[in-house]
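Undergrad: here's my sequence, what's the structure:
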Amino acid sequence: MTPADLSRTVLRAVRRAVDEGALRAPVPARVRVERTRPGGSGDYACAVALQLAAPAALPALEVAAVLRERVAAEPGVGRVEITGPGFLSFTLDAPAAGDRAVLDAVREQGLAYGHGDALREEILQFHHAREVRAAVTAHAVRRLVVAQGARVRVSCAEASDPDWARLGVTVDAHGTPPVPLTGIRPVPAGATAGQLLERLGPDAARWGLLRPAGHDRAALGPELLVQGEANPLFRVRYAHARARALTRGAALLGFTAGHDPDGEGPFPYDGAARPLLDLIADHPGVLLAGARHRAPDRVARQLEAVAHAFFDFHDSCPPLPAGDEKPSAAHRARLALAEAAGTVLAGGLSLLGIRAPEHL
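TA: All right, here's what the predicted structure looks like:
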């Protein structure tokens, strides 16, 4: 069970409790589930009982007890505890099955892993100034919210800069809107699209514009072109390229990614593999948060974290056998994780409008 699955499970429990008359409260649009903080209980925690206590006119502990009974019966949930003033803490059952579910979802959905329909009811209109960072940010936000099911229209205060097209930016309308629209207002870049393209090219320019939070200054110097570990963009793209190279290397050795077909034995995703798998499992939530908060920088930071965890995993748990070593089930499982990381990196870069080359 992924974090997104658990969130939906808790939401179903709330809806069932309301339908059965155990709770008299509005059903929230979504339920937020977070990883338990150090020292906490279980794998995940949720504050929905505290959220529903006031409208239900019940103590939060009583609301939590109602929900606990319903969530605990769900497949994949091993234990549900009530902690503090009414937090629900979840321990998932059969973690190996949950790990497989995450990797299976990445394999099945490909670059669309993490896309959803949470914003399907929203029709959005964004408006931005005639400035390159505002234009690129609006374009990236459009891609994020569309990936969550929203319909979007983007307008610019004045006619577009012709060079924006070389950065992949499209604008639906120009001029002052008749009614106020949601504005995209990051700190100006201090350069034109043409100047950035000449110095950095489209991919590095977009990363430099999108990686900082909108209220922070964008660093747009030559460091964005350095092919080394100090350059986060290079590290993200190199991690993707390395993941693809592992697939090619495995093919030459005659094996492919996969799990133990019988589902027996320990699932080898511990040690350095665990942080990487957890980040991959969290990816859908990061994409949704980036869309809701109009914050493509959240996606960029997530990709940096995935790349960092990928190299730690790669160095500690090599997916390819060395020397005369024969490919084993462990190598196949490690390759599955590496391939999933590569897919997440490529999908995230695509949402930011940045290419993910297979060779660097």
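
Undergrad: please make it C-alpha for all contacts and neighbour counts, starting now.
TA: OK.

Undergrad: this structure: strands as residue ranges?
TA: 33-35, 44-46, 77-83, 87-92, 123-128, 151-156, 173-174, 182-184 (DSSP state E).

Undergrad: let's have the ones you listed in a markdown table, adding mean neighbour count.
TA: As requested, the strands of the chain are exported to a markdown table (neighbours: other C-alpha atoms under 10 Å):
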| stretch | mean neighbour count |
| --- | --- |
| strand 33-35 | 18 |
| strand 44-46 | 22 |
| strand 77-83 | 18 |
| strand 87-92 | 22 |
| strand 123-128 | 19 |
| strand 151-156 | 20 |
| strand 173-174 | 16 |
| strand 182-184 | 16 |
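
Undergrad: any chance of these in a markdown table, with distance to residue 268 too?
TA: Formatted as a markdown table, the strands of the chain follow (distance: least, C-alpha to C-alpha, whole Å):
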| stretch | distance to residue 268 |
| --- | --- |
| strand 33-35 | 21 |
| strand 44-46 | 21 |
| strand 77-83 | 20 |
| strand 87-92 | 17 |
| strand 123-128 | 44 |
| strand 151-156 | 41 |
| strand 173-174 | 52 |
| strand 182-184 | 44 |
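
Undergrad: quick check: buried residues in stretch 158-177?
TA: 160, 163-164, 167-171, 173-174 (16 or more other C-alpha atoms under 10 Å).

Undergrad: please generate a structure for the following sequence too, so the two can be compared:
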Amino acid sequence: MTPAELAEVVLSAAHAVFTERGLDPAALPAKTAVERPRNPEHGDYASTLALQLSKKVGVPPRELASALAEQLGRAAGVKSVEIAGPGFLNIRLDAAAAGQLARVIVEAGEEYGRSDRLAGLKINLEFVSANPTGPVHIGGVRWAAVGDALSRLLRATGAQVGTEYYFNDAGSQIDRFARSLLAAAKGEPAPEDGYGGAYIAEIAEAVRRTRPDVLELADAAAQEVFRVEGVALMFAEIKASLAGFGVEFDTYFNEKDLHDRGELDLALNRLREQGHVFESEGATWLRTTDFGDDKDRVLRKSNGEWTYFAADCAYYLDKRERGFERVVIMLGADHHGYIGRMKAMAACFGDDPERNLEILIGQLVNLVRDGAPVRMSKRAGTVVTLEDLVDAIGVDASRYALARYSSDSPIDIDVELWTRATRDNPVYYVQYVAARTASVGRNAAEIGLNRGDGAHFRAELLGHEKENELLKALAEFPDVVATAAELRGPHRVARYLEDLAGAYHRFYDNCRILPRGEEEVTDLHRARLWLNDATRVVIANGLRLLGVSAPERM
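TA: Presented below is the predicted three-dimensional model:
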């Protein structure tokens, strides 16, 4: 029995009690939930339904809890119900009901853990969006891992998600990039405000190969060639790097398109219609202070140039016009000041900034080797890049390490720890369970042991303390996935998988799955094989949500 199924049993018992006592059924909730008690001695699950309903119907909580406990005690699969404190219900399942979860999981396969919790919600999820002026640095890599995992979680809970990379191919940073490429092609030092690193020389040389005549042009024309060709090459490299990291986007959106399609004018007109635009000192402003911003923002300068903020407004409007109810944007730690202005901007469009716009801030990441930070890339010159991280610890460890911590916490990634084949390496610890469960399955097949069909599964044999502990851990997975999606926290899945791995190791050490030597195969062996395979399913499903592999061998 899953927690969701038990919750339905509890609610059915409440309906029966209300009918018997003539209580108003309108007081009953549409859904309820059960939780695992902190102390396992208190039972398998706990319900607070009696406490929630007592005031509504005018019945003392312990009296209502007593009636619920009596009704629940008659339900199939419920071994016992005890009343604790002011009216908590502590519920124990019989072994057969608890053990059936192993069959449910195995038969559900990849679907186990999925739900419709966020069904009907259309979300635009933008992350990474690094300027195409250099390789993706380690901060952007964090968003690649977290953003991709979050998109998987949201989809697993029923949301319709469009992932998006905003390609900043307009503005002064692109001009600096083009000047840097031109300087490198000429063998000159980078401009004072330009970009350095070996990658600049590499791209400049690549442009020269495709346009051998580029240095024969006037500087302005040559710079334009380097701008167009260089940005295309850099962005192709960024996309390839991210793809190698397992991250691809549904949409790559060019900032330049906003300008070319007149969308900045469209956004300005929409904001003007809302009554929040004003003119001052020859410039066009948005009165964001009306909605809590610390100052009003310029949309168009006195010289007629659009600001970056104007492009932000146009891009937000474009997303909303494409039908996305919620716009989620992931930004780096240095963008914390953007939250106020972006929320105010959404309000200026007439949106609810708490419902339609969500901004997540990611803190800094350091790569550490021998106790000291790795401060620069051999190729990029000033930062640690995606390739540096992957070269140091691999794709799986990189993705797991970056998704394992709440994004609002700074992290140090220790190269020695994350490459170690020991239990203190979290990704190794979890993947080892994936490999061990697969190995048990192979060994079982070699001796002719198979689970058999579900109809002959003896779930009641899974009564050992460590079997029960593992079953309860497996039962938590759907709620962990839903909560991680709702709270935008993929790290919750990683920490859950580590707890699950511990529960499996304790089960494996205490409960013999395969018969020894000439020992006869029994229904207990088959039942434990179901539980082993259920663990394999959940570990694989959880790692898949993080974009990490579940190896069959290590």
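
Undergrad: and the buried residues of stretch 158-177 of the first structure as a markdown table, adding distance to residue 133 of the first structure?
TA: Converted to a markdown table, those look like this (distance: C-alpha to C-alpha, whole Å):
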| residue | distance to residue 133 of the first structure |
| --- | --- |
| 160 | 13 |
| 163 | 13 |
| 164 | 10 |
| 167 | 11 |
| 168 | 13 |
| 169 | 11 |
| 170 | 13 |
| 171 | 14 |
| 173 | 18 |
| 174 | 17 |
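
Undergrad: out of the strands of the first structure, which comes closest to residue 117 of the first structure?
TA: Ranking these by proximity to residue 117 of the first structure (C-alpha to C-alpha) places strand 151-156 first, at 10.9 Å.

Undergrad: give me the contacts around that closest one.
TA: 120, 122-130, 135, 138, 142, 145-146, 171-176 (C-alpha atoms under 8 Å, 6 or more residues apart in numbering).

Undergrad: now with 7 Å?
TA: 122-130, 142, 171-175 (C-alpha atoms under 7 Å, 6 or more residues apart in numbering).

Undergrad: from the buried residues of stretch 158-177 of the first structure, which single one is nearest residue 209 of the first structure?
TA: Among these, residue 167 lies closest to residue 209 of the first structure (C-alpha to C-alpha), at 11.1 Å.

Undergrad: what does that closest one correspond to in the second structure?
TA: In the second structure, residue 167 of the first structure lines up with residue 245, judged by TM-score structural alignment.

Undergrad: please list all residues in contact with that match.
TA: For residue 245 of the second structure, the contacting residues are residue 395, by C-alpha under 7 Å, 6+ apart.

Undergrad: that one and residue 387 of the second structure, how far apart?
TA: Using C-alpha to C-alpha, to the nearest Å, residue 245 of the second structure is found at 9 Å from residue 387 of the second structure.

Undergrad: now, the buried residues of stretch 158-177 of the first structure that are in helices?
TA: Among those, none falls in helices (DSSP state H).

Undergrad: residue 113 of the first structure: which of these is nearest?
TA: residue 168 (22.2 Å).

Undergrad: now that closest one, nearest residue through space, not along the chain?
TA: Nearest residue to residue 168 of the first structure, sequence neighbours excluded (C-alpha to C-alpha, 6 or more residues apart in numbering): residue 353, at 7.1 Å.

Undergrad: map residue 173 of the second structure across to the first structure for me.
TA: Checking with TM-score structural alignment, residue 173 of the second structure has no match.

Undergrad: any buried residues in whichever strand or helix holds residue 173 of the second structure, and which?
TA: Assigned by DSSP states H and E, residue 173 of the second structure belongs to helix 172-186. Neighbour counts over helix 172-186 of the second structure (16+ other C-alpha under 10 Å) mark 173-185 as buried.

Undergrad: can you check stretch 9-28 of the second structure too?
TA: Buried, per 16+ other C-alpha under 10 Å, within stretch 9-28 of the second structure: 9-18, 23, 28.

Undergrad: and residue 239 of the first structure? What does it align with in the second structure?
TA: Under the alignment (TM-score structural alignment), residue 239 of the first structure maps onto residue 433.

Undergrad: now do residue 281 of the first structure
TA: With TM-score structural alignment as the criterion, residue 281 of the first structure matches residue 475.

Undergrad: neighbours of that match, how many?
TA: 22 (other C-alpha atoms under 10 Å).

Undergrad: what is the neighbour count of the nearest residue to it once chain neighbours are set aside?
TA: Using C-alpha to C-alpha, 6+ apart and skipping the chain neighbours, the partner closest in space to residue 475 of the second structure is residue 2 (5.9 Å). A total of 21 residues lie near residue 2 of the second structure under the criterion other C-alpha under 10 Å.
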